[in-house]
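# Following is a predicted model, sequence given first.
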Amino acid sequence: MTCIFCQIAAGQLPCAMVYRDTHCMAFMDVHPLGQGHVLLIPLAHVEKLEQLSTVIRQHLYQVFDTLLAAQRRAGFGVEGTHLIVNDGKATNQHIPHAHMHLVPRQRGDGLGFGLRMFMHFTGVFGRRTPLETLRRQALVIAAELDPQALENLAHRTSRLHAESTA
């Protein structure tokens, strides 16, 4: 298994996990564009979102909405958030596994953010943020999630996915 996201999902590499269910997981980016930068991935290894079933794609977007609200309640991205999806090689997707970036923004972060974004786009990531720092941020965001609502969503998605593939 060479995909770094698949290795993270399999527990072979450490991460600062925010959320996980049977279809997807969210964890902190080790090269964040800002504090609270979360990656959301499907557990299935696909390069592009279009390779996922409609049900699983919808699930990802529903989890995205839930994570976005949790980020904001936790104090990240209160003024705005970038949703970044690099879908395929032509978009400089550095890891060929579908994923979404939830990048909190704040007023006045333009120049620094723009430089970090440019560096990410060109494949220059710089130093990793210490895992313990990321774990603290993950705990703050995860504390703002509604576990019962997410569990219900995951069960509903599993049922719909089973029905659509039967």
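Noted; the coordinates are in hand.
# CA atoms for contacts and neighbours, from now on please.
Noted.
# Burial check on V78, number of neighbours?
16 (other C-alpha atoms under 10 Å).
# got the contact list for S53?
H161 (C-alpha atoms under 8 Å, 6 or more residues apart in numbering).
# ok, so what distance separates it from L160?
Using C-alpha to C-alpha, to the nearest Å, one gets 11 Å for the distance from S53 to L160.
# Pull up the overlap in contacts between these two.
Common neighbours of S53 and L160 are not found (criterion: C-alpha under 8 Å, 6+ apart).
# could you list every residue that touches L49?
Applying C-alpha under 8 Å, 6+ apart, we find L49 in contact with 57, 87, 98-99.
# rerun at 10 Å
Contacts for L49 (C-alpha atoms under 10 Å, 6 or more residues apart in numbering) come out as 41-42, 56-57, 60, 85-88, 97-100.
# adding another structure so you can compare the two:
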Amino acid sequence: MRDGECVFCAIVRGEAESSVVYDDADVLAFMDLRPVTPGHLLVVPKTHAAGLEDLDVADGQQVWAVGHQLARALRRSGLRCDGINLFLADGAAAFQEVFHAHLHVFPRFVGDGFRIAADWRERTRSELDETAAVLRKALAAPTS
């Protein structure tokens, strides 16, 4: 792998080590090097996309479909798995560390140590309605 190059692109090309679980024409899935729990997988599109804004819709659909398949496989695998998380971080503020879009698929069980902390308090209907209006406007905006 060359300096400054995307490690996931190098893995897709077979130039960096990985433990592959799934491979098709558009998507590759492999074991996470720093797993939350045993069985933690990463599903990546083979075409580089730094984040969701850059990800082709068809590639995104295939990433999700493969993630779904792998979640089912985790439940049948015999690995400790009382639940599954599908997690996608888009941007540094969302804790994305490798800037090649990827879906984490990992088994969960009581006491596994993974947590997401937030301000989970209930919001007012007017605040939710206002945010929904902003998002509807953004959905209607033309894309470039």
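The structure has been received and is ready for your questions. Values in this document were obtained by computation on a predicted structure and should not be read as measured data.
# Superposing both, give me the TM-score.
Overlay of the two chains. TM-score (TM-score structural alignment, normalised by the length of structure 2): 0.72; 114 aligned residues with a C-alpha RMSD of 1.8 Å.
# ok, back up a step: narrow the contacts of L49 of structure 1 to those in strands?
In strands, judged by DSSP state E, the following of these are found: 41-42, 100.
# okay, the longest helix seen in structure 2 sits on what stretch of structure 1?
Longest helix of structure 2, by residue count under DSSP state H: helix 57-76. Using TM-score structural alignment, helix 57-76 of structure 2 lines up with residues 54-73 of structure 1.
# List the superposition-based mean deviation of the matching stretch with respect to structure 2.
Compared with structure 2 after fitting, stretch 54-73 of structure 1 has a mean deviation of 1.1 Å; criterion: mean C-alpha distance after the TM-score superposition for structure 1.
# element containing the equivalent of V105 of structure 2 over in structure 1, please.
Under the alignment (TM-score structural alignment), V105 of structure 2 pairs with L102 of structure 1. Assigned by DSSP states H and E, L102 of structure 1 falls within strand 100-105.
# and the spatially most central residue of structure 2, what does it touch?
By C-alpha atoms, centre = their mean, structure 2 has its centre lying nearest to L103, at 1.8 Å. By C-alpha under 10 Å, 6+ apart, L103 of structure 2 lies in contact with 29, 41-45, 60, 63-64, 66-67, 85-90.
# Show the buried residues in the residues you listed.
Neighbour counting over the contacts of L103 of structure 2 (16 or more other C-alpha atoms under 10 Å) leaves 29, 41-45, 60, 63-64, 66-67, 88-90 as the buried ones.
# right, and out of the residues you listed, which lies closest to E17 of structure 2?
Proximity of the buried ones among the contacts of L103 of structure 2 to E17 of structure 2 (C-alpha to C-alpha) peaks at A29, which lies at 12.7 Å.
# aligned partner of that closest one in structure 1?
Aligned partner of A29 of structure 2 by TM-score structural alignment: A26.
# would that match count as being in a strand?
Yes - the assignment for A26 of structure 1 (DSSP: H, G, I helix; E, B strand; the rest coil) places it in a strand.
# ok, the closest residue to it other than its chain neighbours - contacts?
Nearest-residue entry for A26 of structure 1: L40, 4.3 Å, with adjacent residues in sequence omitted and distances by C-alpha to C-alpha, 6 or more residues apart in numbering. Listed by C-alpha under 10 Å, 6+ apart, the contact partners of L40 of structure 1 are 18-20, 24-29, 60-61, 63-64, 67, 85, 98-102.
# G113 of structure 2 now?
Applying C-alpha under 10 Å, 6+ apart, the residues near G113 of structure 2 are 36-37.
# Assumed it was part of a helix.
No - applying three-state DSSP, one finds G113 of structure 2 to be coil, outside a helix.
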